[in-house]
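Undergrad: Here is a sequence together with a model predicted from it:
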Amino acid sequence: MKVSEFIQHNLLLIFTILAIVLGLVAGIVCRLFGPSSDTVQLVQFPGELFLCMLKMLVLPLIVSSIITGLGNITGSCAGRICALSMVYTACTSLVATLIGLTSVLTIQPGKYSKSSTNRLSQNDAMASAKDVVFDLLRNIVPDNIVAATIQHASTVLVKEERMESGGSSSYMKEDSSMEVNGTNSSIVAKKTVMVDGTNILGVLTYCIVFGVMLSQLGHRGSAVTQFFTGINIVTLKMIKLVMWFSPLGIMSLIMGQMMLSDIMETGQTISIYIATELAGLAVHSLVVLPALHFVLTRHNPYTVYIKSLPALLTAFATSSSAAALPVTMQCVEERLHIDRRISRVILPVGATVNMDGAAIYAVIAPVFIAQYNGINLSLGDVITISSTAFLSSIGIASVPGVGFAMLMLVLQTVGLPDRGLALLVTIDWLLDRFSTTVNVASDCLVVGVVSRYTNLPPRDPSPAQPMLENDLV
């Protein structure tokens, strides 16, 4: 009887584990037959639909969860929750950066390649680091909250052609093929543009301030709170429906990826690199974070991991903290019994800000590239890499493959060459999954720490409250 009850309560988890195993085995077997690109695309299509469904629900989930969570908190607890979570996540991200730096400098995976190149100039390093900070601040305070749902600010390098003739010069378009009594030269200028992709930081900032202000209205804001509570209920019910499609989507994603990649061909250098990053992730997630959690809460942190297993498996399969957010919220609220007013504020924020795994990757990869190219980094270079990795890990989009975009940003900041990136591309899909799993594990621990130091008052029995109590029914 106990076995049947366990299966009944963990049916989706069992299906998810089976989907991962079947995806790995089927992907390896199908690769032996040399599948075409069309076949791989067909295999991955259910997984693509699964990711699209989750991404569709992430924005309304984040907005309604934060506003509902903060709006139902009275007194000064709303600001306390936000402050505690931000301080804790900033500390863990900083520790993650230092762990990654220690791992790569100790193991030195890039030293196993006999490559060398000339040292590049570092003149633009500080300017690029400044751009990272400025872009971060621009995205925190967007000038259009509606546009922030589809675009975010980014500083890019624009190459322009200039024709020089005598003492004068004139600018030309890159596709211009005319040259009259002069020579062409190109200049590179920085420009802040709006690029596609949700400005999660801007949306979070607006929702947090809105929720805090709403909590101070008391009964006068009950109608607004009830409106967003209704949105939250509907969104969560839609997510529960989507999650029953997750085993098929997860199996599709893993199977398609296994059909495309072959880790056995990467050689000794990349194998040691994989071991280096996995060592950093393991030390951070299995030693540092649990120790910090135990010291602050006096509770067993590994129990949190066990009860959050469905969220961790979803994070590994989808390689996206945002895609795993619905499952994470469900595990934290139903399995760990954390107050929903806390979890619905911290978890949406943590899915964007708390990127410990990404911080480890962003500091290990560029140092590996430097070692691979025979570049000796100075203390200033190491500090620049670490600070840029830490800053870029805050507010980065929680979608698959974003870690590689972070790497390109750090390489540009320090002025490192891109030689050796091809090696990292071959295993980025795998390491990104482990990094995302660490991100979600850290989110689950953050909720427990903040809950331990936050004494929430009883829920205000406003008209919105009955809906909040039964929102997961």
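TA: Structure received. Computed from a prediction, not measured in an experiment: that's the story for all the values here.

Undergrad: only C-alpha atoms for contact and neighbour calcs from this point on.
TA: Will do.

Undergrad: Roughly how far does the residue lying closest to residue 70 once chain neighbours are set aside sit from residue 286?
TA: Nearest in space to residue 70, with sequence neighbours left out and distances taken as CA to CA, 6 or more residues apart in numbering, is residue 211 at 4.8 Å. Computed as CA to CA, to the nearest Å, the residue 211 to residue 286 distance reads 34 Å.

Undergrad: before we go on, here's another structure to hold up against the first:
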Amino acid sequence: MTENKSNNLTKRIVIGMIAGILTGFLLKLLMPQGTDFVIPLYFFDFSFRSFFVDGIFEIGGQIFVASLKMLVVPLVFVSLVCGTCSLNDTAKLGRIGGKAIGLYLITTAVAITGAITLALLVSPGEGVNMVSDTAFVSKEAPSLAQVIIQMFPSNPFTAFAQGNMLQVIVFALLFGIATALAGQAGERIAELFVDLNEVIMRLVTILMNLAPYGVFCLLAKLFTDISIDTISNLIAYFMVVLAVLFMHALITYPIVLKLLTGLNPITFLKKMRDTVIFAFSTASSNATLPVTLETTTKKMGADNSIASFTVPLGATINMDGTAIMQGVATVFIAQVFNVDLTISDFLMVILTATLASIGTAGVPGVGLIMLAMVLNQVGLPVEGIALIIGVDRLLDMTRTAVNVTGDSMVTMVVAKSEGHLNEDIFNDPNAGQKIEDIDFHKMRD
């Protein structure tokens, strides 16, 4: 059921993307170099630019962008509280939880750093020279001490109202940990946040169901005035993101696994095959949870007491693929709009995206909402998302495959360090073959 809905949404977004691009090119032919196409009517002159480009497409696109921004604060706060509430065992919070969270955050920081580095080397957005409706004002770089001090809110409600995401993230982490340690009162609060999370996820679903129309409006307006050369920049962006995703999954994870456990990375990657395919098809870490758990326990030999903790935690806080997209997209959009980001800005992107990965829910499309947050954090125009939204669905599927690979790798490392890994099962190529008999459709319903 979920796969059919996912595929249907993908088709609709692709149709909206293609229709928007074709409509934009058609209007560009009618109105070259920013001119207007006017049809004289009996009572008035009908202007294509006023009615379509500056009217329907502008309104529809801006409403969609505003909806993305609207969900940022509630999504991050509620998801983060739910994620940290799951650490209700103080022993696990202190030992297993610390190991898992540390590894997840480190790999995320490595992922976005690599993404920004490659994007700066390739420069996929150079030469576009677009102009934003929002003027970029360069900021004086704060000191490291000031950055750390400003991460802690004196008034969390002010942080919510102003969209100061670092402060929201820190408050959510502290609130979630306190909730996890508050006994029965905390359990009642945790149940409330689980329900709130379901409501927020429903809002995300509603927004993503409207995404094809938002994509159409954004791209139709964009391609009315865009130059042909920009297409090559978009392809360059796509390839840079894809390259970093593959490098992270096939180089970073295997190296970390080998260094920290001594296990064979080739065996690990082979046993991840079914899980990766499933994650790619659903574009959802949460939907892939049953398959990831089955793979890490039955195929790889991790004890269920470890995997049942680290895998759901990873589906909540480990979003390396999303961080990679955010890093490349930030550089791409900055180059497109001719904005020179400082070292301080890049460090802020790394810090924000790493911490925000904890609050990025494992459902399709959430990465775009988180990208809006990162762009806001460094003052870049959120409308730049229109440039990449058309190709984001395929990248979203690939990002999910990378995320679940990271979840499984960290599970292996933690299980090995705790003495709860059966290496005979890990090295057995036939272990857990019954996973292939799982009815995926039932698990997705």
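TA: Yep, it's here. Remember, predicted model here, so these are calculated numbers, not experimental data.

Undergrad: Any chance you could compute the TM-score here?
TA: The TM-score (TM-score structural alignment, normalised by the length of structure 2) is 0.60; 306 aligned residues with a CA RMSD of 4.1 Å.

Undergrad: circling back: now do the buried residues in the helix or strand where the residue nearest to residue 70 of structure 1 lies.
TA: Taking DSSP states H and E as the criterion, residue 211 of structure 1 maps to helix 200-215. Across helix 200-215 of structure 1, burial judged by 16 or more other CA atoms under 10 Å covers 200-209, 211-215.

Undergrad: Show me where structure 2 has its strands.
TA: Along structure 2, the segments classed as strands by DSSP state E run 38-40, 45-47.

Undergrad: Just give the number of residues close to the closest residue to residue 62 of structure 1 other than its chain neighbours.
TA: Spatial nearest neighbour of residue 62 of structure 1, excluding adjacent residues (CA to CA, 6+ apart): residue 348 at 5.4 Å. For residue 348 of structure 1, the neighbour count with other CA atoms under 10 Å is 27.

Undergrad: go on, residue 241 of structure 1?
TA: Neighbour tally, residue 241 of structure 1, other CA under 10 Å: 11.

Undergrad: again with residue 129 of structure 2
TA: The burial count for residue 129 of structure 2: 13, using other CA under 10 Å.

Undergrad: what's the spacing between the aligned partner of it in structure 1 and residue 371 of structure 1?
TA: In structure 1, the residue paired with residue 129 of structure 2 according to TM-score structural alignment is residue 114. Note on residue 114 of structure 1: its distance to residue 371 of structure 1, by CA to CA, is 10 Å.

Undergrad: Repeat that for residue 250 of structure 1.
TA: Counting by CA to CA, the gap from residue 250 of structure 1 to residue 371 of structure 1 is 36 Å.

Undergrad: More neighbours: the two, which one.
TA: residue 250 (29 against 24).

Undergrad: which helices and strands sit right next to the host helix or strand of the more buried one?
TA: Using DSSP H and E, residue 250 of structure 1 maps to helix 246-260. If you count contacts as 3 or more CA pairs under 8 Å, 6 or more residues apart in numbering; DSSP states H and E, helix 246-260 of structure 1 packs onto helix 11-31, helix 37-71, helix 309-318.

Undergrad: Nearest to residue 95 of structure 1, out of the ones you listed?
TA: helix 309-318 (21.1 Å; CA to CA).

Undergrad: Contacts for the closest one, please.
TA: Outside helix 309-318 of structure 1, the residues within contact range by CA atoms under 8 Å, 6 or more residues apart in numbering are 13, 16-17, 20, 51, 250, 253-254, 321, 323-325, 327-328, 331, 400, 433-434, 436-437, 440-441.
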